[in-house]
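[1] this one's structure only:
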């Protein structure tokens, strides 16, 4: 009998690969942070001896959720300026608050709060875009959560850098210093077509190809963005990015609420990934991403929450449900974006967009043991005919009981293991007082 670190035996295992698969009577075997085996429980108990054997009789075990777009430190601005159009929200509230408060301490505490929220909600990997990315990397490493660190680029000065060239150089330095860390990956993160000029974008296209890392960018977020692009550059943003060499398989285009049929075909042909943020788009009245048309065209669509200043949470279960319901309403097709597809968007599709599909996104032997146990035994989840349907349409994030990253338990029985809850609450309370007084 082979000794292993842990065996997990839930009621259901939803591996995501193969698609539309639900396993009952199976166990997952984890050793040295990776999935060693997935097999019937009787065989697992005959073949392996686990240092720990977790039995979760009412739970579904799923891959860790991948939040493919967020601005984690903005948890400190949650609910600050609600019910406003995007540019009013940005120019008159968010950007002024950031100008007053953003620094290493702000990013540290905001990221720590975001990590706590995400782990409690089943997210094991997040793709970030914000200032002081080295601080986000530091906090992520301390907590043990997997992070894709966005190396932000913007033409405007901030507390972190003064101009696009400095943003790029500082980002490259961070990449060089941290690229060997197993839980960290990197994306270039030019903010948006309307905030980054042609020359920096050309350089990022070259660097992305040379280093083989994604480019993570807000694209086609609002109708106003498109009108401004046509006035300034004579073309829509996606066409401009294509001319600059940025619309290939390394591009993660976030939001994409304004798309024509030819653009959808271009995205499919180019292998560009789309990150859908349904709740943020709805709250800011930015428009509707044509998700079903994108999926039918063969585009890889992932899910993100956006930042908590515009959502107002980091709840990927909520995003799955909203994405599935919205796709049906927008397409007029009740069969659009079924539950298995929504779950795949929140797991494997996000991993693919980040270039991490060989490492995470499904419960496949050989991959990292990034996993989440969801308690379907709550009264609100009864009866259970189809656990995947429940995960998308009925479950709340409070039903996540356990979260593991690389086999390490970061949430056990709803308790965080690497974050001091009491101390974090005190730090956030101090920020709330300061920010509220200044707004």
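    Noted; the coordinates are in hand. The shown structure was predicted, so the numbers you read here are calculated from the model rather than taken from an experiment.
[2] contacts and neighbour counts: CA atoms only from here.
    Fine.
[3] tell me where the stretch 51-200 of the chain has helices.
    86-89, 95-101, 104-120, 133-143, 164-178, 198-211 (DSSP state H, counting those that start in this stretch).
[4] cool, the stretch 251-400 of the chain as well?
    Ranges of helices in the stretch 251-400 of the chain, per DSSP H, counting those that start in this stretch, are 261-270, 278-283, 291-297, 316-331, 339-345, 348-353, 387-393.
[5] pick the most buried one from the helices of the stretch 51-200 of the chain.
    Most buried of those, by mean neighbour count (mean count of other CA atoms under 10 Å): helix 104-120, with a mean of 23.
[6] now do that one: which elements does it pack against?
    Helix 104-120 is packed against helix 133-143, strand 400-405, strand 408-412, strand 415-416, helix 421-438, with contacts defined by 3 or more CA pairs under 8 Å, 6 or more residues apart in numbering; DSSP states H and E.
[7] minimum distance to residue 213: which of those has it?
    helix 133-143 (15.8 Å; CA to CA).
[8] who does the closest one touch, helix- and strand-wise?
    helix 104-120, strand 146-153.
[9] neighbouring contacts of it?
    104, 107-108, 111-112, 115, 146-147, 149-152, 174, 183-184, 410, 418-419 (CA atoms under 8 Å, 6 or more residues apart in numbering).
[10] what about 6 Å?
    Residues outside helix 133-143 that contact it (CA atoms under 6 Å, 6 or more residues apart in numbering): 108, 418.
[11] tell me what angle that helix forms with helix 164-178.
    Counting by axes from the mean of the first three to the mean of the last three CA atoms, to 10 degrees, helix 133-143 lies at 30 degrees to helix 164-178.
[12] so helix 133-143 versus helix 104-120, what angle?
    In terms of direction (the same axes, to 10 degrees), helix 133-143 departs from helix 104-120 by 40 degrees.
[13] mind listing what residue 229 touches?
    Contacts for residue 229 were tallied using CA under 6 Å, 6+ apart; they are 236-237.
[14] please redo it, this time with the cut-off set to 10 Å
    Residue 229 is in contact with 193-194, 220, 223, 235-238, 240, counting by CA atoms under 10 Å, 6 or more residues apart in numbering.
[15] from these, which single one is nearest residue 311?
    Of all the contacts of residue 229, residue 220 has the smallest distance to residue 311: 18.1 Å, by CA to CA.
[16] contacts only, for the closest residue to residue 344 other than its chain neighbours.
    Spatial nearest neighbour of residue 344, excluding adjacent residues (CA to CA, 6 or more residues apart in numbering): residue 16 at 6.3 Å. Going by CA under 10 Å, 6+ apart, residue 16 touches 22, 62-63, 340-341, 343-344, 347-348, 361-364.
[17] second structure follows, compare the two:
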């Protein structure tokens, strides 16, 4: 072991590594240098190591940062604007009209920064986003320090951002060039959904993704209505259509995938795509219960997402992880479906695998980036602590997240954000509330 000074040493009561199933290290220390985990040793061995900062978190779980595999960060400014609606009614009657009146560069930047503050305070270190004005989203990621996947939305119809599918694609690639080389910023192609994107556009996306080595992020099989309408209009279910268009591959992150039959589960496994499971949004919009247990048993990689705050109302990955575990149990009437450690894997390493960066983040291992969080289990709500894995999934709340690091940089320290100005964000959110109300929403 290298003996010269580290940047940070974190002494933890428990470390959930997500390296081996059910692996929990007790009374160990993590040594960080240049943004990476350089050593993981028993606390007794760490006593002689030197670092610029030594933290003693003797009541805490330290674990990989949570990876939000599907979100629309800027829509935080539309939180609570329209609730208790069916998906298509919610979109066409409320959300799309509001976006048409307000979405522009400053809306996206302010909304994304607000979302990132919320996510960091809840232990999320990476967001896989999908929206418009991608430069603004990337700048928010740089401002917050979060690892940010900027999904470039592509549709056939005009919005404030683009006139048609070709315009969306051109603008996405132009904005992407500005941020090439930024280690924490990655652009993806995000055709919205089978019901908003044509065959020709999907073909262009597949070709472009291969040429530019980009991921594809798309809503698929979110509702029964979507599947039924697709079958009526094209003669096949949407997933079969996308297969024929070449979309199904390990590049694809399919958001929702609620309504699947056995053949489609096998198809997803065979083509190696990943699924972003959004349990709370799916429940709130009454979209249904995704067959997560069957997907996992088939070998499909399933991660966890919050969706946007306009359809979920909070961007709380700990709550989402808990909900994903519970919903799988009640959906199958099987209490062993999605155990606690599996749920944690879904919210960490599975998300990293979907994004093609599981060699860099998603678990606590020597050589990986120090994207870590600490959760304080000393409160009455999590006492006594028999099993830290169980507590993280079933008992702990986001208010117990005390520290967050991305690439070794502390972005949350003792519940205080280090980069983002909380008061300024709240003032901007209030300003946007007045603007939206003034336009009659």
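    Done, it's in. Since the structure is predicted, the reported quantities are computational estimates derived from the model, not experimental observations.
[18] re the thing from before, how about TSV for the helices and strands packed on helix 133-143 of structure 1, with distance to residue 167 of structure 1 added?
    Below are those laid out as TSV (distance: least, CA to CA, whole Å):
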stretch	distance to residue 167 of structure 1
helix 104-120	16
strand 146-153	5
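[19] of these, which is nearest residue 199 of structure 1?
    strand 146-153 (11.9 Å).
[20] what's the most buried one of the helices of the stretch 251-400 of structure 1?
    Among the helices of the stretch 251-400 of structure 1, highest average neighbours (mean count of other CA under 10 Å) belong to helix 348-353, with a mean of 26.
[21] what residue is smack in the middle of structure 2?
    Geometric centre of structure 2, nearest residue: residue 68, 1.3 Å, by CA atoms, centre = their mean.
[22] from residue 157 of structure 2, how far out is residue 279 of structure 2?
    Distance, residue 279 of structure 2 to residue 157 of structure 2, using CA to CA, to the nearest Å: 29 Å.
[23] how about residue 119 of structure 2?
    For residue 119 of structure 2, the distance to residue 157 of structure 2 (CA to CA) stands at 31 Å.
[24] with residue 434 of structure 2 instead?
    Using CA to CA, one gets 28 Å for the distance from residue 434 of structure 2 to residue 157 of structure 2.
[25] got it, and residue 87 of structure 2?
    Distance from residue 87 of structure 2 to residue 157 of structure 2, counting by CA to CA: 19 Å.
[26] ok, residue 213 of structure 2 next?
    Where residue 157 of structure 2 is concerned, residue 213 of structure 2 sits at a distance of 26 Å (CA to CA).
[27] do the same with residue 65 of structure 2
    37 Å.
[28] and stretch 253-270 of structure 2, end to end?
    End residues of stretch 253-270 of structure 2 are separated by 14 Å (CA to CA).
[29] try stretch 119-135 of structure 1
    End-to-end distance for stretch 119-135 of structure 1, by CA to CA: 19 Å.
[30] residues in structure 2 aligned with it?
    Structural correspondence for stretch 119-135 of structure 1: residues 120-136 of structure 2, per TM-score structural alignment.
[31] which one of the helices of the stretch 51-200 of structure 1 lies nearest to residue 400 of structure 1?
    helix 104-120 (6.7 Å).
[32] now stretch 20-37 of structure 1: which residue numbers in structure 2?
    Counting by TM-score structural alignment, stretch 20-37 of structure 1 corresponds to residues 22-39.
[33] centre of the chain to that stretch, how far?
    Distance of stretch 22-39 of structure 2 from its chain centroid, counting by CA atoms, centre = their mean, to the nearest Å, is 23 Å.
[34] likewise stretch 318-325 of structure 2?
    How far stretch 318-325 of structure 2 lies from its chain's middle: 13 Å, per CA atoms, centre = their mean.
[35] next one: stretch 279-289 of structure 1
    Chain-centre distance of stretch 279-289 of structure 1: 17 Å, with CA atoms, centre = their mean.
[36] and if you look at stretch 316-334 of structure 2?
    For stretch 316-334 of structure 2, the distance to the chain centre is 16 Å (CA atoms, centre = their mean).
[37] picking that back up, higher neighbour count, residue 65 and residue 157 of structure 2?
    Neighbours per residue (other CA atoms under 10 Å) separate residue 65 of structure 2 from residue 157, with residue 65 holding more: 27 against 12.
[38] am I right that that one is in contact with residue 404?
    Yes: contact criterion CA atoms under 10 Å: residue 65 of structure 2 and residue 404 qualify, at 7.4 Å.
[39] so what angle separates the directions of the longest strand seen in structure 1 and strand 400-405?
    The longest strand of structure 1 (DSSP state E) is strand 48-63. In terms of direction (the same axes, to 10 degrees), strand 48-63 of structure 1 departs from strand 400-405 by 110 degrees.
[40] who are the packing partners of strand 48-63 of structure 1?
    Strand 48-63 of structure 1 sits against strand 2-13, strand 23-24, strand 26-31, helix 339-345, strand 371-375, helix 387-393, strand 400-405, with contacts defined as 3 or more CA pairs under 10 Å, 6 or more residues apart in numbering; DSSP states H and E.
[41] so how far does the third one sit from its counterpart in structure 2?
    Yep, that's strand 26-31 of structure 1 we're talking about. Once fitted to structure 2, strand 26-31 of structure 1 is off its aligned match by 0.4 Å on average (mean CA distance after the TM-score superposition for structure 1).
[42] counting contacts, what elements does that strand pack onto?
    Counting contacts by 3+ CA pairs under 10 Å, 6+ apart, strand 26-31 of structure 1 is packed against strand 2-13, strand 34-40, helix 41-47, strand 48-63.
[43] helix/strand/coil for residue 228 of structure 2?
    What DSSP: H, G, I helix; E, B strand; the rest coil gives for residue 228 of structure 2 is helix.
[44] wait, isn't it in contact with residue 260?
    No: Residue 228 of structure 2 is beyond contact range of residue 260, at 12.0 Å (criterion: CA under 10 Å).
[45] list the residues that contact both of the two?
    Residues within reach of residue 228 of structure 2 and of residue 260 at once, by CA under 10 Å, 6+ apart, are 221, 237.
[46] re earlier: out of the helices of the stretch 251-400 of structure 1, flag the one nearest residue 2 of structure 1.
    helix 348-353 (29.8 Å).
[47] tell me how far the closest one lies from the chain's centre.
    With CA atoms, centre = their mean, you get 9 Å for helix 348-353 of structure 1.
[48] packing partners for it?
    Judged by 3+ CA pairs under 10 Å, 6+ apart, the packing partners of helix 348-353 of structure 1 are strand 65-70, strand 123-128, strand 251-255, strand 273-276, strand 301-303, helix 339-345.
[49] compared with structure 2, how much does it deviate?
    Once fitted to structure 2, helix 348-353 of structure 1 is off its aligned match by 0.5 Å on average (mean CA distance after the TM-score superposition for structure 1).
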